[in-house]
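In: A structural model of the following input is requested.
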Amino acid sequence: MRIVSASVALAAAAMSVAGCSTADETGSTDHTSTSAAESADATTEVPPVAAPTAAELEASLLQLVAPDIDAATKAAAVENGQARLTNLDAMTAALANYGAITFEVAEPTVEGETSTADVAIATPRGTAAPSPQTWVLIDGTWKLSDASMCQILAMGQAPCA
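Out: Below is the predicted model:
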């Protein structure tokens, strides 16, 4: 029953683009962080961070569903990860005996500090149609957005709360 529920949750998560969000009513989210030194010296340019590749984004998703990776490591790879530790533990436990989950990530697009890519999720129960997932640039690292994290958590019956 647990496996069937997990696959139903997976299908719902993959088909849903709605979820938890830290965006304000305009739909924009501020993911920038500046140090006092950066603020004081506005003429100093920070070199741009390279856009993420589809392989890098796929690896970040695989890490989230890996049963042998602890929640703290997973939390470091997602926006608001520390707030999701309990959810990540619950998802890891729920997916422990579920079987292989893989992701096929299309070439991402980047707009400012947000990267979006269509992602197809394959499980032992089938493959869901691709749905857009987002990553945000936080302190020079691309992290899965909170809204996309909520969709992944739903796969493992650990919804955002």
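In: going forward, measure contacts and count neighbours with C-alpha atoms only.
Out: Noted.
In: what's the closest non-adjacent residue to the residue most central in space within the chain?
Out: In the chain, the centroid-proximal residue (C-alpha atoms, centre = their mean) is residue 144; its distance is 2.9 Å. Leaving out its chain neighbours, the residue that sits closest to residue 144 by C-alpha to C-alpha, 6 or more residues apart in numbering is residue 135, at 4.2 Å.
In: same thing with residue 2?
Out: Per C-alpha to C-alpha, 6+ apart, closest to residue 2 is residue 94, 7.8 Å.
In: Quick check: which helices or strands does the biggest helix by length in the chain pack against?
Out: Looking across the chain with DSSP state H, the single longest helix is helix 2-15. Contacts defined by 3 or more C-alpha pairs under 8 Å, 6 or more residues apart in numbering; DSSP states H and E place helix 2-15 against helix 85-95, strand 114-123, helix 146-155.
In: Now the second one, please; I'll put the structures next to each other:
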Amino acid sequence: MRTSSAFVALAAAALVAAGCSSGEDSDHSSESSAATTSEAPTTASAADATAPTVEELTESLALVVAPNVDAATKAADIENGQARLANLEQMTAALANYGEITFQVDEPTVEGETATALVAIATPRGTAAPTPNTWVLIDGDWKVSDASACQLLAMGQAPCV
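Out: Next up, the predicted model:
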């Protein structure tokens, strides 16, 4: 019960912080705030041609919190994932008996090699208000940005330092 309560408290705090993030954790965070849905791309870039789907983004977040997936597999889905291995192991252990965590991901906007989407996280304790999450295009694959991964890790009692 203590882990569940702590996770919900951290989830709320992390999600509020995500909305107020200064973007210091990742160069990609500052870019995401500039993305708007009213901008029309003037040229087609590789990122625009391979924009991630809502399903792909949802699956990438679910993978990060999956209790039955090893840290190395999770790290491969995250920007700077190798640097977060210990955090991923700690979070996976903390969430082992937590219950199902699901994500409601809105349609992403893509600007260059950064995709941004509002995400609501539902846990056994409730659903948090949607907050922006980002993904970055690395070697042709969309990966959870370091900043968004750190938000999830903080919620799972394994904050980035």
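In: Indicate which one of the helices and strands packed on helix 2-15 of structure 1 is closest to residue 39 of structure 1.
Out: Checking those against residue 39 of structure 1 by C-alpha to C-alpha gives strand 114-123 as the closest, at 21.8 Å.
In: Would you mind listing the outside residues contacting that closest one?
Out: The contact list for strand 114-123 of structure 1 (C-alpha atoms under 8 Å, 6 or more residues apart in numbering) reads 7, 14, 51-52, 54, 99-110, 127-137.
In: Would you mind getting the average deviation of it from structure 2?
Out: When structure 2 is superposed, strand 114-123 of structure 1 averages 0.2 Å from its matched positions, counting by mean C-alpha distance after the TM-score superposition for structure 1.
In: Distance from that strand to the middle of the chain?
Out: 9 Å (C-alpha atoms, centre = their mean, to the nearest Å).
In: Can you check which part of structure 2 it sits on?
Out: Matched against structure 2 by TM-score structural alignment, strand 114-123 of structure 1 falls on residues 114-123.
In: rewinding a little: I'd like to check the angle between the longest helix of structure 1 and strand 114-123, please.
Out: 150 degrees (axes from the mean of the first three to the mean of the last three C-alpha atoms, to 10 degrees).
In: returning to that earlier point: quickly compare the helices and strands packed on helix 2-15 of structure 1 and say which is most buried.
Out: Across the helices and strands packed on helix 2-15 of structure 1, the average number of neighbours (mean count of other C-alpha atoms under 10 Å) peaks for helix 146-155, which reaches a mean of 24.
In: Would you check the span in structure 2 matched by it?
Out: Taking TM-score structural alignment as the measure, structure 2 aligns residues 146-155 with helix 146-155 of structure 1.
In: mean distance, the matching stretch to its aligned residues in structure 1?
Out: Stretch 146-155 of structure 2: mean distance to aligned residues in structure 1 after superposition is 0.6 Å, counting by mean C-alpha distance after the TM-score superposition for structure 1.
In: Show residues contacting that stretch.
Out: By C-alpha under 8 Å, 6+ apart, stretch 146-155 of structure 2 touches 7-12, 14-15, 18, 23, 25-26, 29, 64-65, 78-81, 87-88, 91, 133-135, 159-160.
In: Just the buried subset of those residues, written out for PyMOL, thanks.
Out: To isolate the buried ones among those in PyMOL, judged by 16 or more other C-alpha atoms under 10 Å, type:
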select buried, resi 7+8+10+11+12+14+15+18+29+64+65+78+79+80+81+87+88+91+133+134+135+159+160
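In: returning to what we had before: for residue 46 of structure 1, find the nearest of the helices and strands packed on helix 2-15 of structure 1.
Out: Using C-alpha to C-alpha, the helices and strands packed on helix 2-15 of structure 1 put strand 114-123 closest to residue 46 of structure 1, at 17.2 Å.
In: On the C-terminal side of that closest one, identify the next helix or strand.
Out: With elements assigned by DSSP states H and E, the helix or strand that comes after strand 114-123 of structure 1 is strand 126-127.
In: show me what contacts the closest residue to residue 125 of structure 2 other than its chain neighbours?
Out: Closest residue to residue 125 of structure 2 apart from its sequence neighbours, by C-alpha to C-alpha, 6+ apart: residue 8 at 6.7 Å. Neighbouring residues of residue 8 of structure 2 by C-alpha under 8 Å, 6+ apart: 123, 125, 155.
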